[in-house]
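J.: output the structure for:
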Amino acid sequence: MAEMNPIKVVSVALVFALSFLTSIHTGQGKRAGNGIAVGGIPGPALAEQGLPDTGDKTLSPYFFVKSEDSDVDRLPMKSTSAEVEIAGVIANVKVVQTYRNEGKRPIEAIYVFPASTRAAVSAMKMTIGERTVTAVIRKREEARRDYEQAKSQGKSASLLEQQRPNVFQMNVANIMPGDEIKTELTYNELLSPTEGVYEFVYPTVVGPRYSNQPAAGAPASEKWVQNPYLHEKEPPTYSFNITARLNAGLPIREITCPSHETAIRYEGQTRASVDLGANEKFGGNRDFVLKYRLSGESIDSGLLLYRGKDENFFLLTVQPPKRVVEAAIPAREYIFIVDVSGSMHGFPLEISKRLLTDLIGGLKPTDCFNVMLFSGDSTVMAERSVPASADNVRRAVEMIGRRQGGGGTELLPALKKALSLPRKEGVSRSMVIATDGFVTVEEEAFELIRSHIGDANFFPFGIGTSVNRMLIEGMARAGAGEPFVITRPDEAPAGAEKFRRYIQSPLLTNVKADFGAFGVYDVEPAGIPDVLAERPVVIFGKWRGEPSGKITVKGSTGAGEFAKTVDVGGSRPEEGNSVLKYLWARARITALTDRNQLRSDATRVGQITELGLKYGLLTSYTSFVAIDTLVRNQSGSDTVTQPLPLPQGVSDLAVGAPSPGLRMYKSMAAPRSAGRGEVSSRESAGSGRPQASPAREEKEKAPVKSDLRIAVRKVEVRGSLAETDVRSVVDSRAQEFLNCPEWSAGKHKPGIETIVIEWAVDRSGKVGNVRFVSSSKRLSAHLERCLIKIVKNWIFPSGGNKGTVVRVTIEY
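T.: Predicted coordinates:
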């Protein structure tokens, strides 16, 4: 497979720049109030400025550009905070968003933000000065109508809508100059441990979604994709804070926060508090992850009961048996599907490379496998799966290692192509998907996977600091697999090992629940899936009469039959368990939504709507709306969409448009041609991405003028980061040095020379203090500046309490 040469990189960048200049000259690229967009200029940005929308653009995120109009506050979101209370296995979360208008004209603020896929949002209120308005739940279209009417009447109002189970949108109307408006929403979720570890995840930012859907025909529920973003490495324009209070009910063994710096205080054996570190004020660019383990590997399992006025609810958790490894593991086929699109460029793709190296390297010689890389197009290693021999494994690792990331994220064509690959009869097939999930085709992906449930099971790996967990968890649920999320390179080996254990020996199969004399109904899930991970079996439901009798959960293990019996009479209904009604309703809504994605049904839509209204929950078809009674604005307002930070480690390529001032991205490489023995498909014509003409493709295949090669000979690390993590980034990025003009133009004479460069990496992963330690040959000042500039653009994993010093020896 040919290496991407620097001439190609430069030529693609030049073509893109010329196209951009042409679009400005012809009036197709225009500066909008919140961003500048090229080719895929978002309709809302045009509409805000009264500019015409041609109607032939795709839904696209775009880069924020600060308006020169100081009368309008384009950054109304000032802070977001969360207070988390964890009692036993249930988390209660209160989220407060503060909006302030520091401009001179009234505004409407729009903010798109993420949430847990399991969040049951049950309340919202809006505070304006001393007045507080409690929101009410309405059918989605009714809530939107009431909000728009209040906005036009000059009343302050707020509207909370669900765009995806894990993506919400807040609209706040008529924020007057000098106003500070706070919105507060409350949600609950169930925490279920895996291998003895409880994990609470608070998502902080929605990553930019790739879509090839035309903007003109897109429904209103999809318009959120057209959101402005800041550039990579730019911190959020609003502050972030989170506190957590843990009452585990059992002795706590340890608490960790791998994502952020925190202060952890233990308050006795069963209680603790967690506060965000002082230097994490702008840490809202990655998921907040809190993990804790109970002493003695204990698991909080059993039966919780709640007796309501009209309905009673229960929650049953049963810990499965220990894993038994089969003596003889049958041969399997693995299809590794790897996202190499623009949003995966840099740090996320390096995690994928590390993960896939561990996964493929751990295959048995009796297994067979194939590798598919996808962005706007897709490339497979072979037309059919090959044996997991040492040569084939090395070939696959080299194929993955050469990719740098670029292009769109055409997930569906990749899945369809993978499912159509020839297969060996009688061999179990598993699909392993590595992606950040920054797409808008979640429902279509779930439907495709469910329709092939007998052909393969699916194990998605979410890669990055703010992955689309709805997609990752939904693909696993639809494909009878297990989801994984890998946020750092050092988590890749453990993730690969977990995957091997799950595949080789499921914990529990053929799982059934016998409720005996306990009068249950409306049980979720209707059927209990096989248990792959060391995670409790979780069952929600309602009950009638008196709580008595026994519940028995049965299943098959590698060592024989398993049965666990719970005495219902041993548990008492408690008022503090009232949250069970929300958790049950959320579980039922998820099940109905899953079935509706497979085959849309008006009856199910009605059932979801009814559940949202009855239990006061945010759903795709029900929204919260709060309206003040005072008329405060008589002059109209400007609508502004709050720009979001790119998730930590995600590059500008995820947005796919040049930044202001024609500043080109540090890597505008086009998707590379398939290497020898690989099979490639052209990028979809409807992808919304430019396709090269045949003449241009031939030109790009011209040989590189320089035969210069870069080799990393030594990496020395002092500080918090692991040498393997640093080495992974350096190895993958060192070839960028070839983009420096003196080297790319072939001015270097043949021979082996060395340079030693040193730099510092701060706790957020940013590079600084780059300097040359030594060089066997004198370098020009221009070349030194170019090499330093390249290193400063690298991003390393964050973490640790202190910085890291890196010294690298390079041969060229």
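
J.: C-alpha only now, for contacts and for neighbours.
T.: Will do.

J.: tell me, how many residues neighbour the spatially closest residue to L75 that is not a sequence neighbour?
T.: Nearest in space to L75, with sequence neighbours left out and distances taken as C-alpha to C-alpha, 6 or more residues apart in numbering, is Q642 at 5.9 Å. Residues near Q642, counting by other C-alpha atoms under 10 Å, number 22.

J.: test my guess that Q642 contacts S79.
T.: No: counting by C-alpha atoms under 8 Å, S79 is not a contact partner of Q642; they are 11.7 Å apart.

J.: where do the helices of the stretch 451-600 of the chain begin and end?
T.: Listed in chain order, the helices of the stretch 451-600 of the chain (DSSP state H, counting those that start in this stretch) span 469-478, 492-504, 580-598.

J.: including distance to I790 and mean neighbour count, could those helices go into a markdown table?
T.: Putting the helices of the stretch 451-600 of the chain into a markdown table (distance: least, C-alpha to C-alpha, whole Å; neighbours: other C-alpha atoms under 10 Å) gives the following:
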| stretch | distance to I790 | mean neighbour count |
| --- | --- | --- |
| helix 469-478 | 32 | 23 |
| helix 492-504 | 26 | 17 |
| helix 580-598 | 45 | 21 |
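
J.: out of those helices, nearest to K424?
T.: helix 492-504 (18.1 Å; C-alpha to C-alpha).

J.: and that closest one, what does it pack onto?
T.: Here helix 492-504 touches helix 347-361, strand 484-486, going by 3 or more C-alpha pairs under 8 Å, 6 or more residues apart in numbering; DSSP states H and E.

J.: winner for burial among the ones you listed?
T.: Burial of the helices and strands packed on helix 492-504 is given as mean neighbour count (mean count of other C-alpha atoms under 10 Å); helix 347-361 ranks first at a mean of 24.

J.: so who does the residue nearest to S428 when sequence neighbours are not counted touch?
T.: Leaving aside its chain neighbours, S428 sits nearest to R332 (5.1 Å; criterion: C-alpha to C-alpha, 6+ apart). Taking C-alpha atoms under 8 Å, 6 or more residues apart in numbering as the criterion, R332 is in contact with 366-368, 427-430.

J.: closest to A216 among those?
T.: Nearest to A216 among the contacts of R332, with distances taken as C-alpha to C-alpha, is S430, at 38.3 Å.

J.: for the helices and strands packed on helix 492-504, which one sits closest to L230?
T.: helix 347-361 (17.7 Å).

J.: run this one through as well so I can compare:
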Amino acid sequence: MTPCGLLTNSEQPVPLKSISVDVSVHEFVADVSATLDYKNEEKEPVEAFFVFPMDEDSAVYSFQAQVDGKSIVAEIQEKKQAQENYENAISQGQEAFLLEQDSSSGDIFSCSIGNLPPGQKAAVTLSYVQELSLEADGAVRFVLPAVLNPRYLLQESAAADNITSQIPRLPSKELPYTFSVSVNVCSPHGIEKVQSNCPLSPLRYLEDDKTVAQISLAEGHKFDRDVEILVYYREVNTPSVSVELGQADAKPGSLMGDPAVMVSFYPSIPESQEESTGEFIFLMDRSGSMSCPMHSQGGVQSRIDSAKETLVLLLKSLPLGCFFNIYGFGSSFDSFFPESVVYTQQSMEEAVQRVKTLAADLGGTEILEPLKDIYRKSCRPGHPRQLFVFTDGEVCDTWQVIAEVQRNNQNHRCFSFGIGEGASTSLIKGIARAAGGTAEFITGKDRMQPKALRSLKRALQPVVQDVSLTWTLPPGLETTLLSPDPAVIFQGQRLIVYAQLKGTNASKEAAGEVCLQYKIQSDGFRNTVPFSLNLKADDKLTIHRLAAKSMIQTFEGNLEDAAKDKKKVVDISLQSGVVSSHTAYIAINKELNQPIQGPLTQRDIPLGVPYSGCSLFQCVAASEFCSSGFAFHDCEDHGLCEVDSSTEMSSIEACSTESPLLQLISLQKADGSWELDEALASVLDVSVQSALAALPDQNKDVPTWATILAVLWMHNFSQDQREEWELLERKAVAWIRARSDSSLGEYVKAANALLKSSVDPAVFGL
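T.: As a prediction, this is how the structure comes out:
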């Protein structure tokens, strides 16, 4: 029995035979060509429809088909026109190819091949360029999405045109097509190593100085995870400017006709000891899919349990004097408090206890209404609002959600977290970009906690103000920004700016410079980068295409003046060849001697079941799919909700025991201190009596002694999780120093002796 139409009949012929991907990574940009090989093994002509995920930042700039040794290059057109041309070609018996981005989300694409004759092969190749993110450890991260989760449909739009809702699914090991990936990496700074969440071939250096290397995905990828490649260069934090010549046959003064500039800054922002006492709102996905495990390799936490642990850490790390609230959302939403409350010992304890009872029990994924509820409530003067959104990102109204965040971006910053394989990059990156925050993805064996704490540290830093760019150029030249004006800067984060270079200057020795200026608490800072104007040509026009993508994202996320912005998006897309939600690529094989005859058989290319090995059925049993409007049909008839998921649940529950570090953190008070009791002594692995006996001065207050012991324990026994307790330690040390005298050094020495540790007293500012 096929539950809910979720699985396709494996006996049905599938015309897609293989997917091969060639990736070229140069510094911080990837150029990707993906070739899909088809063959019609049926007796009638076939129309094949394939839906696949792609990172939201991908700028698709080329689409072509290879049929019978002939190359058919596609043309980019306004989407409605392209769709009409495709349908007309099919109805006339012509072979046609269509590539389009989903209208509801920037990270879903579809490829249609119409009238593929019996016995014929066709190879379809799409190419795109993409900026690569920089991880906290200096790795450049490239992700090739291989998992496409179904997008949750709202009740009122269950019949809407959402191309993920009807995709047939198969267990990943039964997919009838193969998948291969080859990656070339190039950097003048040298390549130290390459890592991946998937098995790779050995890294092969193509140059003695290790500036060029090659790697490939080992055979047998199961489509149960995205392919993530981490590249480590010898040097990553070097500001740079690249200037690219325009397209030779484009009109001077146009987007593609003039040179384009890409500037990469790495601002060094001094760490302030003054933390922002803002308003911190945590919006937590509690839909059914959050009960799935974090990854498919077994014996791991569920997404909701990892999120709960993260929330406890965040709550404990907040500064005194701030305000906070916690929302949960699914098909409905709730909040811990009617309004944000001041952060005290009492409010923190109440919130921590409520966090521990949270479950993935709110049905579907409807994030728009809780966002509106948050924005309806007035901000508190002197307490800048910081919104943290945690979700596995399976929504259908992506553009509306981004637009809602965009409308309120003057009164808050948004930090977003995509949990698990297949989280929507369009949603997660879109809302962070719309409100000047950062986006993080927790995939594979990543831990959510350090990424969340890293974002909290950014949110606690004073707001960077008066950000501006100034250019110094030779006479006759000027720049026009193509990306939005930089408004937000974070320590350790790369800032990329695109500009158009207008005018003429004949000198080959010409040079310029660009200066990034900003203020922090009235202190001014300048980052200046000089560059040569000896322009370089690039046949692929990489910088132009990335700049066009940046412009398209800016206008697509704004629904206030939709008609005007749609016209801008279409114009940019048609000029640059970069696909948007309003354009598509169309190719028609016009060299057929006669129209293709016979009834046209439709074949939807199946995808792997989302999260193979994870409790998909458990998610359904939690009612996200069956009762919340998801467009899988006839759930009750097929009895999908009766599937037993006890195996998955038992493996998750086995991992839910609190770690010693989390136990220690749970005992910390809102002001940063600890009490010396049996619970703390158990974590420290000492008795209360021996801890009290080791106290150098029995007349001193015991909480200071307990807090010193707790800080030393974290340094000695949990150094590898430092990112998770740095803010906790900062609060604790500040509390200790405010209460201590010249005997603090003696106390630290005695505490080290008791715990058999050797932590440097400098931790306490000694």
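
J.: please state their TM-score.
T.: TM-score for the superposed pair, counting by TM-score structural alignment, normalised by the length of the second structure: 0.73. Supporting figures: 612 aligned residues with a C-alpha RMSD of 3.3 Å.

J.: now the helices of the stretch 451-600 of the first structure as CSV including distance to Y615 of the first structure?
T.: Below are these laid out as CSV (distance: least, C-alpha to C-alpha, whole Å):
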stretch, distance to Y615 of the first structure
helix 469-478, 22
helix 492-504, 37
helix 580-598, 7
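
J.: what does the helix or strand harbouring R395 of the first structure rub up against?
T.: R395 of the first structure belongs to helix 390-401 when assigned by DSSP states H and E. Contact with helix 390-401 of the first structure is made by 1, 353, 356-357, 360-361, 371, 373, 381, 386, 732, as judged by C-alpha under 8 Å, 6+ apart.

J.: returning to what we had before: what two of the contacts of R332 of the first structure are the furthest from one another?
T.: Distances among the contacts of R332 of the first structure were taken as C-alpha to C-alpha; the most separated pair is T366 and S430, at 14.8 Å.

J.: comparing the two, which residue is more hemmed in?
T.: Set T366 of the first structure next to S430 and count neighbours by other C-alpha under 10 Å: S430 wins out with 20 against 13.

J.: do I have it right that the more buried one meets P460?
T.: No: using C-alpha under 8 Å, S430 of the first structure is not in contact with P460, being 10.4 Å away.

J.: next up, the contacts around the aligned residue in the second structure for K78 of the first structure.
T.: Counting by TM-score structural alignment, K78 of the first structure lines up with K17 in the second structure. By C-alpha under 8 Å, 6+ apart, the residues touching K17 of the second structure are 36-39, 176-178.

J.: which non-adjacent residue is nearest K17 of the second structure?
T.: Spatial nearest neighbour of K17 of the second structure, chain neighbours left out: Y177 (4.5 Å); criterion: C-alpha to C-alpha, 6+ apart.

J.: and that neighbour, how many neighbours does it have?
T.: Count around Y177 of the second structure with other C-alpha under 10 Å applied: 17.

J.: that one maps to what in the first structure?
T.: So, by TM-score structural alignment, Y177 of the second structure is matched to Y238.

J.: how about S335 of the second structure?
T.: By TM-score structural alignment, S335 of the second structure lines up with V380.

J.: of the contacts of R332 of the first structure, closest to H25 of the first structure?
T.: S430 (51.0 Å).

J.: how close does the counterpart of that closest one in the second structure get to N325 of the second structure?
T.: Aligned counterpart of S430 of the first structure in the second structure: Q386 (TM-score structural alignment). Applying C-alpha to C-alpha, to the nearest Å, the value for Q386 of the second structure to N325 of the second structure is 11 Å.

J.: ok, now A146 of the second structure?
T.: 36 Å.

J.: same thing with P450 of the second structure?
T.: Distance from P450 of the second structure to N325 of the second structure, by C-alpha to C-alpha: 21 Å.

J.: what's the farthest-apart pair in the contacts of helix 390-401 of the first structure?
T.: Every pair of the contacts of helix 390-401 of the first structure checked by C-alpha to C-alpha; the farthest is V386 and S732, at 26.4 Å.

J.: what lines up with the residue nearest to L75 of the first structure in the second structure?
T.: Match for Q642 of the first structure (TM-score structural alignment): I605.

J.: host element of F49 of the second structure?
T.: strand 46-53.

J.: mean deviation, that strand versus the first structure?
T.: When the first structure is overlaid, strand 46-53 of the second structure sits 1.1 Å from its aligned residues on average, using mean C-alpha distance after the TM-score superposition for the first structure.

J.: now that strand: which residue numbers in the first structure?
T.: Under TM-score structural alignment, the match for strand 46-53 of the second structure is residues 107-114.

J.: distance from the chain centre to that stretch, please.
T.: Using C-alpha atoms, centre = their mean, to the nearest Å, the mean C-alpha position of stretch 107-114 of the first structure is found 19 Å from that of the whole chain.

J.: circling back to that earlier point, closest to E473 of the first structure out of the helices and strands packed on helix 492-504 of the first structure?
T.: For E473 of the first structure, the closest of those is strand 484-486, at 8.2 Å, according to C-alpha to C-alpha.

J.: in the second structure, what residues pair with that closest one?
T.: Aligned by TM-score structural alignment, strand 484-486 of the first structure corresponds to residues 440-442 of the second structure.

J.: also stretch 790-808 of the first structure?
T.: Under TM-score structural alignment, stretch 790-808 of the first structure has no counterpart anywhere in the second structure.

J.: now the end-to-end length of that stretch.
T.: The straight-line separation of the ends of stretch 790-808 of the first structure (C-alpha to C-alpha) is 14 Å.

J.: distance of Q169 of the first structure from Y187 of the first structure?
T.: In terms of C-alpha to C-alpha, Q169 of the first structure sits 15 Å off from Y187 of the first structure.

J.: actually F347 of the first structure, sorry about that
T.: Taking C-alpha to C-alpha, one finds F347 of the first structure at 32 Å from Y187 of the first structure.

J.: V726 of the first structure now?
T.: 39 Å.

J.: ok, G268 of the first structure next?
T.: Going from G268 of the first structure to Y187 of the first structure by C-alpha to C-alpha gives 27 Å.

J.: who has more neighbours out of those two?
T.: Between G268 of the first structure and Y187, Y187 has the larger neighbour count (other C-alpha under 10 Å), namely 24 against 10.
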